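K.L.:
pasting a predicted model and its sequence here:
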Amino acid sequence: MRYSHTVRDRTYTFDGLVDLLAKAAPDRSGDRLAGCAADSDAERVAARWALADVPLTTFLTDPVVPPETDNVTRLIWDTHDGDAFSLVRHHTVGELRDWLLDTAAGPDAATRLSALAPGLTPEMVAAVSKLMRNQDLVSVAAATSVTTAFRTTLGLPGRLATRLQPNHPADDPTGVAGAVLDGLLLGAGDAVIGVNPASDNPRTVRDLLHLLDDIRTRYEIPVQSSVLTHVTTTIDLIAQGAPVDLPFQSIAGTQRANDGFGVTPAMLAEANDAARGLARGSVGDNVLYFETGQGAALSADGHHGTGGRPVDQQTLEARAYGLARVFDPLIVNTVVGFIGPEYLYDGKQIIRAGLEDHFCGKLLGLPMGVDVCYTTHAEADQDDMDTLLLLLTAAGCTFVITVPGADDVMLGYQSASFHDVLTTRRVTGTRPAPEFEAWLEGLGMLDDAGRVRAVDPGDSPLRELTAKAGA
């Protein structure tokens, strides 16, 4: 089907839903690289007007990526909840935007939005996000509630959790332990203590798993850990008795892109079952950790949709969330600026993409986090990240990633620091996950206002860990 709209006496025509979604997307370098971006602001506006009139039911009959060749599309369609969809079945994309904004401003917003989530497809959510201002994305996401749990409860109102990311370029246990200590002393780690291993050698991964679990059990810390290796490696380590909390996997929005990651839905289901079978959680049994990022499908040459047309990167990102929610994960995060300026060129594009990703994931029912980050060759800086971090906190983001000094020395990119989150929590009145907060309080690490107080590492309740880290 062709779509059209006239702007200033010029009629713009769009060749199908894939083309319309791409042309309606905010300007970004990845879509230009893929050759699917609008050629002008006027064409972009025309595409948005045309998109606003598209019935939501169109997305159930006109696939963005053909189900015959794509298992992500089949999963999205097979798990679609028609009863939940009945709330908005007769709406267009533009009417869905109005419904969401009205609902977010009204009573029982969280209940109504949660009830709708299973009835929305990723393409519907991506489409409506293209019609929204940044303020709209924040407003609706803030009204949406998604709660998950393992050893900590995540997603509760008024809470901002963190992933403590203690990466080391040589996977040195002393270096990793030092970064863990740094983060714990600054109130980080309540979402997960998660290491990106420099090596995917199973022995290295196993050693890191034992290191993190030894720290957790010695100090009775109510957190979960993860070593971010391939899901098949984790499945094998579970079978060998390794202390696995959260299996991890990077995923994308098309089968071809996931083939590039070497992952299938069946593998994810196997990891989910294996980790839940260990019954290591204390307050819940959500066990999977997924990571995504706009541009992943394009970088894997897995970004083509119906008719061979390139699909815009934000729609494909939302489709990754459709895959993730099938497995009820504990946490999901987009590494929004990590893939580089080829996909998100500058701070403006990164901020917009972070708000879109968070909105789309949360509206689909996911416990959504964001790595507020950029690479040093992008046209962005820490001021941009401060802006995005504050906006995401206002939007009720489940968690953000934190690294020592905002500089990941292993992956070579800039993220948020432990101190950044302390400042954000203080300014916004948000707090850590309740179980982790109680642990901090029990060790005397909080002041009378509930804020993490300055502690000399040598005099801290974690001084044995201080010695282990060589501090």
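P.N.:
All right, it came through fine. Keep in mind that this is a model prediction, so the values were computed, not measured.

K.L.:
please make it C-alpha for all contacts and neighbour counts, starting now.
P.N.:
OK.

K.L.:
what's next to stretch 77-90, contact-wise?
P.N.:
Stretch 77-90 is contacted from outside by 55-57, 60, 96, 115-121, 326, using C-alpha atoms under 8 Å, 6 or more residues apart in numbering.

K.L.:
of those, buried ones?
P.N.:
In the contacts of stretch 77-90, burial by neighbour count holds for Pro55, Leu56, Thr57, Leu60, Leu96, Leu116, Ala117, Pro118, Gly119, Leu120, Thr121, counting by 16 or more other C-alpha atoms under 10 Å.

K.L.:
alright, now check it against this:
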Amino acid sequence: MKYQSSVGNFSYSFPDLKTVLAKATPEKSGDVMAGLAAKNEKERIAARLALADIPLKQFLEEQLIPYEEDDITRLAFDHHDPKAFQLISHHTVGSFRDWLLAYETDGALLKRISPGLLPEMVAAVSKIMSNQDLILVASKIRNVSRFRNTLGLDGHFSTRLQPNNPTDDPKGIMASTIDGLMYGVGDAVIGINPVSDHAQSTRNLLEMLDELRKRFDIPTQTCVLSHVTTTLQLINEGAPVDLIFQSIGGTQKTNESFGVTKEILDESYDAGLSLKRGTVGKNLMYFETGQGSAHSANAHHGVDQQTCEVRSYALARIYDPLLVNTVVGFIGPEYLYNGKQIIRAGLEDHFCGKLMGLPMGCDICYTNHSQADQDDMDNLLSLLGLAGCNFIMGVPGADDVMLHYQSTSFHDQLYIRQVLGLKYAPEFESWLQKMNLVDDQGQMLEGKHRHKLLYL
């Protein structure tokens, strides 16, 4: 089906829905490299005008990637809830945007419609929204998850403690972990990106973190971000696994390039549930995503990178995860060229993930060869704080010495808490108070009190 619009004296025609979505996308270097982006701003505006007039029902009729060829498409359509969709089925993409922004559309209403949204519908509406729009609508949504503590409550904000080490040295990892805990970092998860995916090395790190957690009775969860098959093996061998981690993408071919299938995820999810390690809930999956993964795997089927990203959320929500975060600038300038593109992508991903019903966080980051700097990350952190982001990363010095990229530091989360009055996960804040690391108001204590962990 062709879609048409006019800008000034110029008429534009787009051959299919896939093309309209790609051309309407804010400029991303990955789409330019793939030959999918609009040639100029006039064509981009024309595509947005055409997109705004497309009925949401059309997305049920025109599949971007055929049902027979892609398991993400099958998942999205098989789990689509017609009853939830009925409330918004009369809308076009443009009027859906207006409805999302309306005062009367609150978080409860957005949660009601979420099961009725295909990822392509969510991607479409985000493309005609300003940054301000994305922040406002996302701020209405609270997607709460629980394992050993409660994440995502209104007025709360969490962090993943990321104590990576270039040689997986236990002493180095433990030093960074204790340092982070003394700054109140780690209520989302204490999570290590291992250098080696070897099962025994992974198990050693899991056991070390579990011993620390139990020794100090820390109400959080731990994770070594090894491949899901390694984690599954370790569960079967009796290792202390809290969360099941896996990077995922928005097409079947992308996930195959990661060495993962839905069947593997199903098996690992069931194995994780069987351990019953959660104390306040059983959300135990941890997914990481990021715009550009489908493009870098040459697995995008001609779909723009942001729409591919939102399609990965259709897979993630099947497993009712504890954590989902877009590692927004990690792949590099080939896909998000500069600070402006990274900031836009972070706001898009956060909005789309939350609208899809996910407990969404963001690794606010960039690679050293990107046209970005820490001021850009400060800006994105501030905007995501306003948008109600569930969690961010806490990396020593904001410089990951193993993955070689720039993220957010232990101090950055203190900044956003102070500016916006945000609290820790409630169970974790009670623990921080018990350890004399924060006061009764949740404010970080100074001086000797903050070193209690070292003395113990």
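P.N.:
In hand now; what should we look at? This is a predicted model, so every value here is computed, not measured.

K.L.:
hang on, the earlier thing: would CSV of the buried ones among the contacts of stretch 77-90 of structure 1 with secondary structure be doable?
P.N.:
Supplementary listing: these in CSV, determined by DSSP: H, G, I helix; E, B strand; the rest coil:
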residue, secondary structure
Pro55, strand
Leu56, helix
Thr57, helix
Leu60, helix
Leu96, helix
Leu116, helix
Ala117, helix
Pro118, helix
Gly119, helix
Leu120, coil
Thr121, coil
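
K.L.:
Tyr343 of structure 1: which of the contacts of stretch 77-90 of structure 1 is nearest?
P.N.:
Relative to Tyr343 of structure 1, the closest of the contacts of stretch 77-90 of structure 1 is Thr121; by C-alpha to C-alpha it sits at 23.8 Å.

K.L.:
for Val403 of structure 1, see how far away the closest one is.
P.N.:
For Thr121 of structure 1, the distance to Val403 of structure 1 (C-alpha to C-alpha, to the nearest Å) stands at 34 Å.

K.L.:
and the residue nearest the centre of structure 2, helix, strand or coil?
P.N.:
The centroid of structure 2 falls nearest to Asn325 when counting by C-alpha atoms, centre = their mean (2.2 Å). Classification of Asn325 of structure 2 by three-state DSSP places it in strand.

K.L.:
so it makes contact with Thr289?
P.N.:
Yes - contact status for Asn325 of structure 2 versus Thr289: in contact at 6.3 Å, counting by C-alpha atoms under 8 Å.

K.L.:
name the element the alignment partner in structure 1 of Val310 of structure 2 belongs to?
P.N.:
In structure 1, the residue matched to Val310 of structure 2 (TM-score structural alignment) is Ala318. Ala318 of structure 1 is part of helix 313-324 when elements are defined by DSSP states H and E.

K.L.:
mean deviation (superposed) between that helix and structure 2, please.
P.N.:
In this overlay with structure 2, the average offset of helix 313-324 of structure 1 from its partner residues is 0.3 Å by mean C-alpha distance after the TM-score superposition for structure 1.

K.L.:
contact partners of that helix?
P.N.:
Residues outside helix 313-324 of structure 1 that contact it (C-alpha under 8 Å, 6+ apart) are 21, 25, 30-31, 72, 75-76, 121-123, 125-127, 251-254, 265, 290, 292-295, 297-298, 303, 332, 353, 356-357, 360-361, 364, 366.

K.L.:
ok so, going back, what does the residue nearest to the centre of structure 2 correspond to in structure 1?
P.N.:
Per TM-score structural alignment, Asn325 of structure 2 is aligned with Asn333.

K.L.:
ditto for Met435 of structure 2
P.N.:
Aligned by TM-score structural alignment, Met435 of structure 2 pairs with Leu443 of structure 1.

K.L.:
same deal with Gly250 of structure 2?
P.N.:
Per TM-score structural alignment, Gly250 of structure 2 is aligned with Gly253.

K.L.:
how much space between that match and Lys130 of structure 1?
P.N.:
Gly253 of structure 1 is 18 Å from Lys130 of structure 1, by C-alpha to C-alpha.
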